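Asker: Provided below are the primary sequence and the corresponding predicted coordinates.
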Amino acid sequence: MRKVLYLPIEESARELEARLILAHFALRDGWRVVVGHQMLLTKIIHEFPVGVYFAKGTNAIQCNKIRPLKARGFGIVSIEEENVPLAEPLLIKNLMARDVAEMTDVYLAHGAFDAEVVTEANPAIDGKVEIVGVGRFDLLKPLFLEQRREKAAELRAKYGDFVLLNTNFGYANTFVGSPEEFYRKLLVGMGIVDESDPEEVALWQRALEFETRTMEGFKQLARALADEVPVVLRPHTSENIDTWHALAAEREWAGRLSVVREGPVVDWIHASRLVVQNSCTTGLEAKVMGRPVISFTPFDNGMAACFVANRVLRRIESVPEIVDLARRVAGGQALDGQLATGGREPMNRYVRDADDELVSERQWRAIRRKFDGASQTATEQDFPGKKFALKGAHAHYRVKFSVTTQQFREAFVMVSRALRGTFPVTLRVAGEGLFELSRTQDGD
């Protein structure tokens, strides 16, 4: 095994900057890093040396990527990105393939709840679990936010003092085509739902009803808010954005309703005056940042409590109540009292507190402790040295990962500046959205 850390990325806006923090620590300690487009990396990784692969999920699709790597001798580190917002054990268990414990050398849990559920579902993973927190929450720390002030000011100058509506309806408003296709192709097709288990089938039927009814509530809320204050509606990348463009096209809204899906969500949270979201990680990020945030739950069939945001944030069911809060914040009023969360659960059971240490540093420490001693330093000769092309990818996957070399450089410089990196790094473009990083040696 070589000292090479592979960081596949599915959604660049969500994952890239946090992975670059992890890459910084690996580079600091003499490892090489290959980071970028998950689909391209999966196709060509057989051309690269055996190293440590950082898997972003534990479902059957991810395990299918891991299995041949494990057979070649790769070390496997796993997280489950989709577990972050979940507070329902069955949903978490659904996301785990049966042989994930066998495939994984280190599992990085977001919090005690994640660790408990994963270990209960897969007892063989016990002893491999490290509770570290959520890597991308590092970006919410002041040392990173300070560098985003200018971007936040640009967004406010363009969109006004806006309310951010962050939606997460990847089932009811799926890019796949229809909820039925989503169920068949992704939930059943990826082994997430076992149709022989009535409890699992019933849970996902309720999930569809919950998303469908909540989405209708968000449409009503968007219309009501845009009558009075600037609104930016930011759909999840798994959604069909045309649904929201159709809403925006209903009338002019006096320029107060914008549908935008670009850039890291942290910039939009930072720039907003109020965040309204449905059961997703955005709510947790806004809470960590200290921004005014609520969970809008206009409908509940028992699913609302399945999501961490609805357990730790103020829940509001009424459109007029949210419109009133938006009026107040637009007038410069602080909302601390109105958004009090007395009686809500503490978040640190679900997401380990960052304390005074970066989550990415905890992640790297766990990886290094497991693999550094058994690995040899990689050299330039270990790598193929050519540029690979991404062919045949669905257009949606290009939307999910869309990073130019210049944007990659800017993101890495931002991370290095925040971490006060003092060592030079060599960057090589290995393919469309795929990059090799190494610490520059004296004389290079």
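Answerer: Received, thanks.

Asker: Could you use CA atoms for every contact and neighbour count after this?
Answerer: OK.

Asker: need the helices for the stretch 301-444 of the chain, in chain order.
Answerer: Using DSSP state H, counting those that start in this stretch, the helices found in the stretch 301-444 of the chain span residues 308-312, 319-330, 359-371, 395-400, 405-418.

Asker: Centre of the chain to the third one, how far?
Answerer: Relative to its parent chain, helix 359-371 has a centroid offset of 19 Å by CA atoms, centre = their mean, to the nearest Å.

Asker: buried sites along that helix?
Answerer: V359, S360, E361, R362, Q363, W364, A366, I367, R368, K370, F371 (16 or more other CA atoms under 10 Å).

Asker: Which of those residues sits closest to P292?
Answerer: V359 (23.9 Å; CA to CA).

Asker: tilt between the longest helix seen in the chain and helix 319-330?
Answerer: What stands out as the longest helix in the chain, according to DSSP state H, is helix 198-226. With axes from the mean of the first three to the mean of the last three CA atoms, to 10 degrees applied, the angle from helix 198-226 to helix 319-330 works out at 50 degrees.

Asker: Would you mind pulling the contact partners of the helix or strand that helix 198-226 is followed by?
Answerer: The first helix or strand that comes after helix 198-226 along the chain, using DSSP states H and E, is strand 231-235. Strand 231-235 is contacted from outside by 159, 162-169, 222, 225, 241, 244, 256-261, using CA atoms under 8 Å, 6 or more residues apart in numbering.

Asker: Give the buried subset of those as a ChimeraX selection command.
Answerer: Remark: buried members of those, expressed as a ChimeraX selection using 16+ other CA under 10 Å:
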select :159,162,163,164,165,166,167,168,169,222,225,241,244,256,257,258,259,261
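
Asker: try this one side by side with the last:
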Amino acid sequence: MNNHNQKIISIPIETKIREFDGKLWVGLNAVERGYSVVLGPSFEIRHALEIIKPDIHITKDPGDGNIEFLKQMDDAGITVCGLDTEGAVFESIDRFAINKTELLNHIDAFYAWGEKPASAVRKHYSGTDKIHVTGNPRFDLLHPNRRFIYKERAKTLIEKYGRFILINGNFSSANPWSEKLINSSEEVYDPSSSSRISYNNRIFHLFIEVIYHLQTEFPETHIVIRPHPSEENETYEAAFRKYEHIHVEDARDVRDWIAGSSVVIHHDCTTGIESAMMGTPVVSYRPVQNEEYESRLPQIVSHEALSRRGLTEYIAAWLEADDSYKMTDEQTNELKQCFYNINGSAAELMCDVIESLDTTKQRNYDLLEPNLADSLKQRIKSSSLHNQAIAAYDGFHKVIGDESIPEQRQYRRQKFPILDRHEVIDTIEQMKPLLEIDAVSVKQVPRTNNTYYLRPE
């Protein structure tokens, strides 16, 4: 273990069920090297920086829309590394790259998921020494020698449902969490229109229709619908409430479900890539095709079904098969251009980058102190009066006709529900066979509810 005088790395999480395992994994790799790590929801870490006093911060949103915060971190002397939540699956790689140009002036390193997105960013930014091809650590855990974590977790799902088909939603524009936006999207639905919104609505409606069809075709097989974290679950629940073999599930990491499923169905979703990497049979259902609005990479590594009949035949074949899904060499090579760590470890490469950076800059944590109102708000959130204060605050806004504050809070809870200390400890225990340290200390950060220090014991 290297001695870094317990330098602190803060690692924020935006969507728990998508990012927690990967962020914890890179955090544990850093702990192995002698760092202290702070892990928790991004909104808590951001409001507790003056308590945490990080030396290094791995921002979860390295885009130009986050410039003011990154400038503040830069001015405070904190070494900042950028890791995209979605850094390989996008409609326009040029738009993705242009969105990075200004932020690179205010961070010390940018972690690219693959050579393809890295090359695109280099075209628009001269300081290419800041751009490092590492991959994203959440995909490290899909390697054959590490995915046992998900196979083990999936046992309880198989006990509950037996053989099941997993359908992953990716329809946040057609089925958004906000009821107001749902009504708006329904109003603009027009099958004859070529607009993005109409296209997404059409795909969503066709997915709903095909689920009804599949429960008829495979009456002995359960169907599990997994909404995107930004979708409204109630839409699916209302549509399929009467069908005992159709279930809407948003708990647990999606890879637990992928590991337990017989077949995965998606449309233009990163979960299609995760399924292919895990060896789970995966099909991209494309009843309508429009490459202008599709990312394509998830389609490339999946079997493609362009019709209801083609989808049904593919599922039927895999329900009877004993083999695992295997990508071709061509698919693997294509994927590696955007997912560099398909064969390696992004967590190790990210830690290598941190160790190569100058982390001895003079810190000025006073610049991170919240104003009086934010400080008071944070103290209330971490106190026993938390729930009462929120109820009163939200109630007041509802009385004055402002539903936006309660809705935002509900959305935030959907993306990041409670992270209990025991859950962190249990997940570390699951990863223990992959680690070279005997024990990790897990302690809650003062004035937070879901944020923890991870330190070597």
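Answerer: The structure has been received and is ready for your questions. None of the values given here were measured: they were computed from a predicted structure.

Asker: returning to what we had before: tell me how far the longest helix of structure 1 lies from the chain's centre.
Answerer: For helix 198-226 of structure 1, the distance to the chain centre is 21 Å (CA atoms, centre = their mean).

Asker: Next: stretch 171-183 of structure 2.
Answerer: For stretch 171-183 of structure 2, the distance to the chain centre is 19 Å (CA atoms, centre = their mean).

Asker: Would you mind listing the buried residues in that stretch?
Answerer: Under 16+ other CA under 10 Å, the buried positions of stretch 171-183 of structure 2 are F171, S172, S173, A174, N175, P176, W177, S178, I182.

Asker: for stretch 157-164 of structure 2, same thing?
Answerer: Within stretch 157-164 of structure 2, the residues that count as buried by 16+ other CA under 10 Å are L157, Y161, R163, F164.

Asker: and if you look at stretch 203-220 of structure 1?
Answerer: For stretch 203-220 of structure 1, by 16+ other CA under 10 Å, it's 204, 206-215, 217-218.

Asker: next one: stretch 76-92 of structure 1
Answerer: Result for stretch 76-92 of structure 1 [16+ other CA under 10 Å]: buried residues 76-81, 83-89, 91-92.

Asker: what sits up against it?
Answerer: 52-58, 66, 70, 95, 103-110, 113-114, 117-118, 134, 200, 279-281, 305-309, 350-351, 367.

Asker: go on, stretch 238-251 of structure 2?
Answerer: 17, 215, 219, 221-227, 229, 233, 236-237.

Asker: please redo it, this time with the cut-off set to 7 Å
Answerer: Residues outside stretch 238-251 of structure 2 that contact it (CA atoms under 7 Å, 6 or more residues apart in numbering): H222, I223, V224, I225, R226, P227, Y236, E237.

Asker: Check the burial of K242 of structure 2 by counting its neighbours.
Answerer: 9 (other CA atoms under 10 Å).

Asker: That one belongs to a strand?
Answerer: No: counting by DSSP: H, G, I helix; E, B strand; the rest coil, K242 of structure 2 falls outside a strand, being coil.

Asker: That one and Y236 of structure 2, how far apart?
Answerer: Distance, K242 of structure 2 to Y236 of structure 2, by CA to CA, to the nearest Å: 11 Å.

Asker: can you check L39 of structure 2 too?
Answerer: Distance of L39 of structure 2 to Y236 of structure 2, given as CA to CA: 32 Å.

Asker: Repeat that for L83 of structure 2.
Answerer: Counting by CA to CA - L83 of structure 2 and Y236 of structure 2 are separated by 32 Å.

Asker: do H124 of structure 2 as well
Answerer: Counting by CA to CA, the separation of H124 of structure 2 from Y236 of structure 2 is 42 Å.

Asker: counterpart of N136 of structure 2 in structure 1?
Answerer: Residue correspondence to structure 1 (TM-score structural alignment): N136 of structure 2 is matched to V134.

Asker: Identify the residues contacting the residue nearest to its match when sequence neighbours are not counted.
Answerer: The shortest distance from V134 of structure 1 to any non-neighbouring residue, by CA to CA, 6 or more residues apart in numbering, is to H110 (5.3 Å). Residues near H110 of structure 1 by CA under 7 Å, 6+ apart: V84, I131, V132, G133, V134, Y350, V351, R352.
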